[in-house]
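>>> have a look; sequence and predicted model below, questions after that.
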Amino acid sequence: MATTRLLGTSDIPAEHWRAAQLIDRTPFIASTFEPRAQASYCMYVPKQHYELPSITSRKLPLIVTIHGSGRRAERARESLVSLADRTGSAILAPLFPTGVGGDPNEAHNYKFLAYRGIRYDLILLAMLDEVAARWPGVATEKVFLVGFSGGGQFALRFFYLHPQRISAVSVGAPGVVTRLDPVVEWPRGIQGVGDVFGGLEVNVDKLKEVQHVQLIVGGDDVENVGGGLLQWLRMRNAMSDPLSQAVGSFQLPNRKEALESLYHEFLGAGIPSSFVVVDGVAHENMKVLPSIIEFLEPFLT
């Protein structure tokens, strides 16, 4: 069966962009790169700023916001719309469903980038290629990556593997941190990365070229990661593949401790980074959001 060509803003007259759902808030669009993942994405493209590329115009910066375990991708997009309007930026919000790869109970797949042959980092790269085709006036070669909780895990690991595609990144309160440690196995450290990701390695020199890494967490985000559910899963030997590899029988540090330790590793490696603690806040995305926006805005204008 013939493949239908993707139509974008360079194909459709500007007066029809809204009717074609190519401007402002888009619906969710299925990603065709890896059907097993059943992934999709939505966009926000501010009409007042978007135009086709020309000698005199600049492409819109692209913010990529990664949802947490609750998969509220649309909410993640909406939380940054005001920032996008102020700065003339576009937003990409992927959606990575649970229950894929043959395990109906699996909920952590995307966080670790590789799950039963599904490469979530490559899915995002394919989404960026689609965005470039539909919206040639959006800059996709380098993006501004944001993630909190489960999204923070994705953002951190994507930063490790593809720093050349990132201008700046905000890593918010990840439950399981991948340390910049070459003697600890992936995903707790970076040993064996090439075996998991087809020869890709973590290149610290490339990490240092990213403009800035924000590591952000609430000051009261000190509860045990996973709580009682993690212990329940351990007792029943019922942890999913990626969670078992990352957690196993280890006692995880709380999010604040883990992120502070990572910050010191980044400092030692010369990676431009900051450690931001939002006082009086627990594991609450919307309450740290103002500090994330404050971090992003200067890079976008």
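Good, I have the coordinates. Please read all numbers here as calculations on a predicted model, not as lab measurements. Numbering: from 1, shown residues only.
>>> drop to CA atoms for contacts and neighbour counts, all remaining ones
Fine.
>>> all strands for the stretch 201-301 of the chain, in order.
Applying DSSP state E, counting those that start in this stretch to the stretch 201-301 of the chain gives strands spanning 212-218, 273-278.
>>> packed most tightly, which of those strands would that be?
strand 212-218 (a mean of 24; mean count of other Cα atoms under 10 Å).
>>> what's that strand packed up against?
Contacts defined by 3 or more Cα pairs under 8 Å, 6 or more residues apart in numbering; DSSP states H and E place strand 212-218 against strand 166-172, helix 255-269, strand 273-278, helix 285-300.
>>> packed most tightly, which of the ones you listed would that be?
strand 166-172 (a mean of 26).
>>> which strands and helices sit next to that strand?
So strand 166-172, by 3+ Cα pairs under 8 Å, 6+ apart, packs with strand 143-148, helix 150-161, strand 212-218, helix 285-300.
>>> tell me which of the ones you listed lies nearest to residue 279.
Evaluated over these, closeness to residue 279 peaks at strand 212-218, with 6.2 Å, by Cα to Cα.
>>> adding another structure so you can compare the two:
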Amino acid sequence: MHQPNDKPSRGLSAYDFGRTTVYACQADQRFSYCLYVPAALREPQAREGAGVLVVVHGTERANQALRDSFAPLADALNLIVLAPLFPGGIGAAGERDAYKYIEDKGLRYDHVLLDMLAEVGGRYGVPTERFMMFGFSGGAHFAHRFLYLHPERLSAVSACAPGSPTLLDPDRDWWVGIAGVRERFGRDIDLEAVRRVQVHLAVGRDDRDTDEITHAPGGAYWMPGANDSGRTRVDRLLKLAGNLEAAGVPARVDVLDGVTHSLDPMVGAASAFFRDLISPEPISLAAGGGGRE
């Protein structure tokens, strides 16, 4: 499953462009996604060169609002925005965090996302072999871990304000480090491929609340070293940046003055990062366009 598919489905309608409805993932209907598809992609020839940007929600799971935040960038750069929804409570009642760590009780959230991508590629006839990814907070957990496991699928990734980073440390067990990755995920980390991905990290300089990111013994994701990357999200992001740099994975790092744990400034920083990668000319990021609501 989750094989890239660039053969377009027939019968696209007005509902398939702009802000789309929510679709159940056909490979696993417990999960769903919505899209933003620029009006320019109504023309089949335009879709041949289109890109895909996956935007991964945080714990609040406001995936439709997150999709809408990237609509201006999508219009400017000819991108389809795919916003998955990983509902809470899949593995156990009240569970909120499993998707952030990629795997839980045998469920592979990375595979669910790849199935969604294959579905979208098949519907629109857009290339999905490589794509870009953004994640904020809990979504940034997912994004940087997805980078380690599937670097060959990513051209660029923006991980903003992850609270509990995984370091490229072979001497510490997953999730704090990367020891045991082959046993857990069935593949090694291809560091050379990771180095080929453009990486962006961002955090607000005033993002200093530690309540949600301090792991304690008995917690679901407690393990030795869980808090060793620092006390705040700022400390932990800078630790992750230094760790990547030491492994030969340079990252563009934005520490935004006057910003707390807030999505909109992160979307702005990530949009500038993606824009600079794709378009050397200045472009307008005015409010995104239409389609059915």
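Now that the structure is in, tell me what you want to look at. Keep in mind it's a predicted model, so treat the numbers as computed, not measured.
>>> mind checking the TM-score on these two?
In this superposition the chains share a TM-score of 0.87, using TM-score structural alignment, normalised by the length of structure 2; 273 aligned residues with a Cα RMSD of 2.2 Å.
>>> before we move on, back to that, out of the helices and strands packed on strand 166-172 of structure 1, which comes closest to residue 262 of structure 1?
The nearest among those, by Cα to Cα, is strand 212-218 at 8.6 Å.
>>> centre of the chain to that closest one, how far?
13 Å (Cα atoms, centre = their mean, to the nearest Å).
>>> mind listing residues that contact that strand?
167-173, 255-256, 259, 263, 271-284, 288, 292, 295 (Cα atoms under 8 Å, 6 or more residues apart in numbering).
>>> is it fair to say residue 63 of structure 1 lies in a strand?
Yes. Using DSSP: H, G, I helix; E, B strand; the rest coil, the secondary structure at residue 63 of structure 1 is a strand.
>>> how many neighbours does the aligned partner of residue 207 of structure 2 in structure 1 have?
Matched to structure 1 by TM-score structural alignment, residue 207 of structure 2 sits across from residue 221. For residue 221 of structure 1, the count of nearby residues is 21 (other Cα atoms under 10 Å).
>>> how about residue 221 of structure 1, what does it touch?
173, 254, 255, 256, 281, 282, 283.
>>> ok, now with 6 Å
When contacts are counted by Cα atoms under 6 Å, 6 or more residues apart in numbering, residue 221 of structure 1 touches 282, 283.
>>> hang on, the earlier thing: switch the helices and strands packed on strand 212-218 of structure 1 over to a markdown table; also include distance to residue 46 of structure 1.
Listed next are those as a markdown table, based on distance: least, Cα to Cα, whole Å:
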| stretch | distance to residue 46 of structure 1 |
| --- | --- |
| strand 166-172 | 21 |
| helix 255-269 | 34 |
| strand 273-278 | 30 |
| helix 285-300 | 14 |
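>>> for residue 204 of structure 1, find the nearest of these.
helix 255-269 (7.4 Å).
>>> what range in structure 2 does that closest one sit on?
So helix 255-269 of structure 1 sits over residues 233-247 in structure 2, by TM-score structural alignment.
>>> contact partners of that stretch?
163, 229, 230.
>>> 7 Å instead?
Stretch 233-247 of structure 2 has contacts (Cα atoms under 7 Å, 6 or more residues apart in numbering) with 161-163, 165, 167-168, 203, 205, 207-208, 229-230, 250-251.
>>> for the aligned partner of residue 172 of structure 1 in structure 2, give me its contacts.
Residue pairing (TM-score structural alignment): residue 172 of structure 1 is matched to residue 160 of structure 2. Residues in contact with residue 160 of structure 2 (Cα under 7 Å, 6+ apart) are 135, 136, 137, 140, 201, 202, 203, 266.
>>> wait, isn't the third one in contact with residue 163?
Yes. Counting by Cα atoms under 7 Å, residue 137 of structure 2 sits close enough to residue 163 to count as a contact (6.5 Å).
>>> report the mean deviation for stretch 270-277 of structure 2 after fitting onto structure 1.
With mean Cα distance after the TM-score superposition for structure 1, stretch 270-277 of structure 2 departs from structure 1 by a mean of 1.3 Å once superposed.
>>> distance from that stretch to the middle of the chain?
Here stretch 270-277 of structure 2 is found 14 Å from its chain centre; the criterion is Cα atoms, centre = their mean.
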